[in-house]
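Q: Sequence isn't available, so here's the structure alone:
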C-alpha cells in the first residue's frame, strides 16, 4: 500500500513538473513571438519580454510596422502576447525617428513605457501599458508630453514624476509653443493595475489668500514691475507645495495679449524659489479624470 501511495505521489510530482515546463516553454520569448507570427503577417521591430504582472508567467509586448531609410517608424502597432492570446493594444503609431521603448518598474510593478516623436516639430508623446487580469492595461497616454529622464531612465523626484508638456498657448490667438512641467505620482490599488498614476491637480486661490504667505508681497511686486499691462489671471495651488501664477501682458493696442507664468514653492509659512516661466499658461490639471485636488491651508 505504501509503495502504491509513493508511486502515486511520484506520478503527481512528475505531472506537476511537466505542466510547469509546458507553461514555461509555452511562455518563452521565442514561443510568444512564434505565436504572434503564426497569426499575423507583421514585421517585428522590437520585443519586450518580462513578467509584467508578477504572476510567475512572462508576457510580451511586440512593436511592429515599417522603418524607412531615415529610421522613421511608420504604420506602427503595439501588440500584447501571452500563452492565451494575441491582442492589438494600439495602432496608427508613427515616430520620427523610431525610439526604443523601456520596461519601467514602479513599486515592483513593470510597465512598458513608449515614446514617439512627431515629424514636424519633434514633440514627443508618451504611452504606458501594463498587464492586469491576464490582459493588457492602458495606464497612461499623453500626446505632446514626455516624462523627464536621467541617464536614459525615468526619473523620480520626491516621489513624483514630472511630465514636460507642450501646448500652443503663448499668445491669445494660440500661437507659440510653450513647455511646462506637470506633476504625477503613483498609488497602489487592487487588480487589474496594481498601481495607478495620478496627477497633482490645482485649486484656484485668491490674491488675498496668496498674500497671506510670507514673501508673497515680494513676488507680487516683481510681477507688477512688468508694467500696467500685466494682469494676474489665475493663482493655482497644488498639494505638492507648488503654486503657479498665470498672468497676461496686454498689447499696447489692447486687441491681444501674451500669456506667461511664474512658479513658487510654499510651506506652512512662506513662499520661496520664484521661477519665471517660458511662456504659456498653466492648467489646473492636464488630466482631470486622474487628478487629485488639495484643500487650501492658511499659512501659520
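A: Everything's here; your move. All of these numbers come straight from a predicted model, not from anything done at the bench.
Q: going forward, measure contacts and count neighbours with C-alpha atoms only.
A: Noted.
Q: just the strands in the stretch 51-200 of the chain please.
A: 59-67, 73-81, 86-95, 102-106, 109-117, 124-132, 135-142, 145-147, 149-150, 153-154, 161-168, 177-188, 195-200 (DSSP state E, counting those that start in this stretch).
Q: got a markdown table for these, with mean neighbour count too?
A: Output for those, formatted as a markdown table (neighbours: other Cα atoms under 10 Å):
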| stretch | mean neighbour count |
| --- | --- |
| strand 59-67 | 22 |
| strand 73-81 | 20 |
| strand 86-95 | 16 |
| strand 102-106 | 16 |
| strand 109-117 | 21 |
| strand 124-132 | 21 |
| strand 135-142 | 17 |
| strand 145-147 | 23 |
| strand 149-150 | 10 |
| strand 153-154 | 14 |
| strand 161-168 | 19 |
| strand 177-188 | 18 |
| strand 195-200 | 20 |
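Q: right, so of the ones you listed, which gets closest to residue 236?
A: strand 195-200 (11.1 Å; Cα to Cα).
Q: mind listing what's buried in stretch 222-241?
A: Within stretch 222-241, the residues that count as buried by 16 or more other Cα atoms under 10 Å are 223, 230-232, 234-240.
Q: adding another structure so you can compare the two:
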C-alpha cells in the first residue's frame, strides 16, 4: 500500500507545539529535549491513503516568484498586485491549476511580508481567474513550509483542495479552500482548528484550542469571576462528505456508564472514581471514538480549584488512544486535558 506524508515539516512543527501545549497544561514546563523529540516524531509520521479517504499530498504551486523578480512573469500575481494595491510583497507565490475540472485554469495568489521563522509570512490570499480577482483571506500570519511555500494542496475524493496554516506561537488554524463552478469556496470547517491526519485514526482530526484545563474561584463567586487557565488542544473528528464535496465534523451523542463499560470491556467509570475523580459527560462520536470527561475538585480555604481531564477509547482498535501522557493505566495516557463538548 502506498504511503503519503501529508504533514510537511512546517505542519509537523506547528502540530508538535500544539500537542506539547496540551500535554503540559496548567503552567507546567517542558524541556527543549522533549520538544525536539516530539517534533521529529511528527515530521516522520506517515499515513496511508486508506486512512484519509483517498487523500494525497500534492506538490506546491506551479509558479512562485520573490519580490526581487519581475512579477509580470506571472500573470496571476500581476493581476492580484494590480487589484491589491499597497500590500507587502516580500513573498509572492501562486498555485495554478484547473481546480474544478472545467477546462479553465485558476490561481490562488499569496502576497505577504518577510517570513518569520516561527509564524511565517503575514499576508493575504487572492483567488484569480480569467474574469475575476478577489481577496479570499485577509492579512494573517501564514506558515511557510520546508519548500518555501505557504500552500499545502491535497486531493480528497478527486476534489483539489488548497490549505494554508494560520500560525501563532501556540495556536494554528487550517484555512481551507476549493473551487466550484469557477468560484472560490471556503470549507465549512475552515478556521475552526488545525486539520491533520494520524495513522491511528481513520479520516481527519481537527485540533481545537481552549483555555479549559483548570478553573479556580472563591466560594460564592459569580460565574464571570471564575478564572480558567491551562491551554489545551483537543482532537475533534472530521470526514470528507462526497455529496457535499466538503469536510464535515462527525456528530456525537451521550451514552450511559453501562454502555461505556460494554464498549470498553471494563467498568471505566468505576476505575476513574477509584482514582479520586468525578465522572462527567460521556460521548460516543460517530466515528467510533468514545470520550469520557472527568474532573477533580480541591479546596484550599475559600479557594476552589477544578482540574478537567478526559479519556478517549477507539472502538475500531479496542484500545485507548495514547497521547503520551504519564499514567499507570491506559485511560490516563489518553488525556488531552479540558472539557469536550458537542
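A: Nice, thanks for sending it over. Nothing here was measured: the structure is a model prediction, and the numbers come from that model.
Q: before we move on, back to that, in a markdown table: the strands of the stretch 51-200 of the first structure, plus distance to residue 265 of the first structure.
A: Formatted as a markdown table, the strands of the stretch 51-200 of the first structure follow (distance: least, Cα to Cα, whole Å):
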| stretch | distance to residue 265 of the first structure |
| --- | --- |
| strand 59-67 | 40 |
| strand 73-81 | 40 |
| strand 86-95 | 36 |
| strand 102-106 | 26 |
| strand 109-117 | 30 |
| strand 124-132 | 27 |
| strand 135-142 | 26 |
| strand 145-147 | 21 |
| strand 149-150 | 22 |
| strand 153-154 | 23 |
| strand 161-168 | 15 |
| strand 177-188 | 14 |
| strand 195-200 | 14 |
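Q: Nearest approach to residue 257 of the first structure belongs to which of those?
A: Ranking the strands of the stretch 51-200 of the first structure by their distance to residue 257 of the first structure (criterion: Cα to Cα) puts strand 161-168 first, at 13.9 Å.
Q: relative to strand 135-142, how tilted is that closest one?
A: Using axes from the mean of the first three to the mean of the last three Cα atoms, to 10 degrees, the direction of strand 161-168 of the first structure lies 50 degrees away from that of strand 135-142.
Q: Output the residue interval of the second structure matched by strand 161-168 of the first structure.
A: With TM-score structural alignment applied, strand 161-168 of the first structure matches the range 204-211 in the second structure.
Q: check the fit of the matching stretch onto the first structure and give the mean distance.
A: Taking mean Cα distance after the TM-score superposition for the first structure, the mean distance separating stretch 204-211 of the second structure from the aligned residues in the first structure is 1.6 Å.
Q: So what's the gap between that stretch and the chain middle?
A: 6 Å (Cα atoms, centre = their mean, to the nearest Å).
Q: Repeat that for stretch 332-342 of the second structure.
A: 16 Å.
Q: What of stretch 273-282 of the first structure?
A: The answer for stretch 273-282 of the first structure is 22 Å, by Cα atoms, centre = their mean.
Q: And for stretch 212-230 of the first structure?
A: That offset, for stretch 212-230 of the first structure, works out to 34 Å (Cα atoms, centre = their mean).
Q: now do the same end-to-end measure for it.
A: End-to-end distance for stretch 212-230 of the first structure, by Cα to Cα, to the nearest Å: 21 Å.
Q: Number of residues surrounding residue 243 of the second structure?
A: 6 (other Cα atoms under 10 Å).
Q: That one and residue 157 of the second structure, how far apart?
A: Taking Cα to Cα, one finds residue 243 of the second structure at 11 Å from residue 157 of the second structure.
Q: And residue 81 of the second structure, by the same measure?
A: 33 Å.
Q: So which of the buried residues of stretch 222-241 of the first structure are in helices?
A: Judged by DSSP state H, helices contain the following of those: residue 223.
Q: Including distance to residue 249 of the first structure, could the buried residues of stretch 222-241 of the first structure go into JSON lines?
A: Listed next are these as JSON lines, based on distance: Cα to Cα, whole Å:
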{"residue": "223", "distance to residue 249 of the first structure": "11"}
{"residue": "230", "distance to residue 249 of the first structure": "5"}
{"residue": "231", "distance to residue 249 of the first structure": "7"}
{"residue": "232", "distance to residue 249 of the first structure": "9"}
{"residue": "234", "distance to residue 249 of the first structure": "14"}
{"residue": "235", "distance to residue 249 of the first structure": "16"}
{"residue": "236", "distance to residue 249 of the first structure": "18"}
{"residue": "237", "distance to residue 249 of the first structure": "22"}
{"residue": "238", "distance to residue 249 of the first structure": "24"}
{"residue": "239", "distance to residue 249 of the first structure": "28"}
{"residue": "240", "distance to residue 249 of the first structure": "28"}
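Q: coming back round to it: neighbour-wise, which of residue 81 and residue 157 of the second structure wins?
A: With neighbours defined as other Cα under 10 Å, residue 81 of the second structure and residue 157 compare such that residue 81 has more, 21 against 15.
Q: what do we get in the first structure for the more buried one?
A: That one, residue 81 of the second structure, aligns with residue 37 by TM-score structural alignment.
Q: what about the alignment partner in the first structure of residue 240 of the second structure, distance to residue 196 of the first structure?
A: The alignment partner of residue 240 of the second structure in the first structure, by TM-score structural alignment, is residue 186. Using Cα to Cα, one obtains 5 Å as the distance from residue 186 of the first structure to residue 196 of the first structure.
Q: likewise residue 75 of the first structure?
A: 29 Å.
Q: how much does the one helix or strand the match of residue 81 of the second structure maps to deviate in direction from strand 73-81?
A: Using DSSP states H and E, residue 37 of the first structure falls within helix 29-39. Orientation check (the same axes, to 10 degrees): helix 29-39 of the first structure against strand 73-81 gives 110 degrees.
Q: how distant is helix 29-39 of the first structure from the center of its chain?
A: 29 Å.
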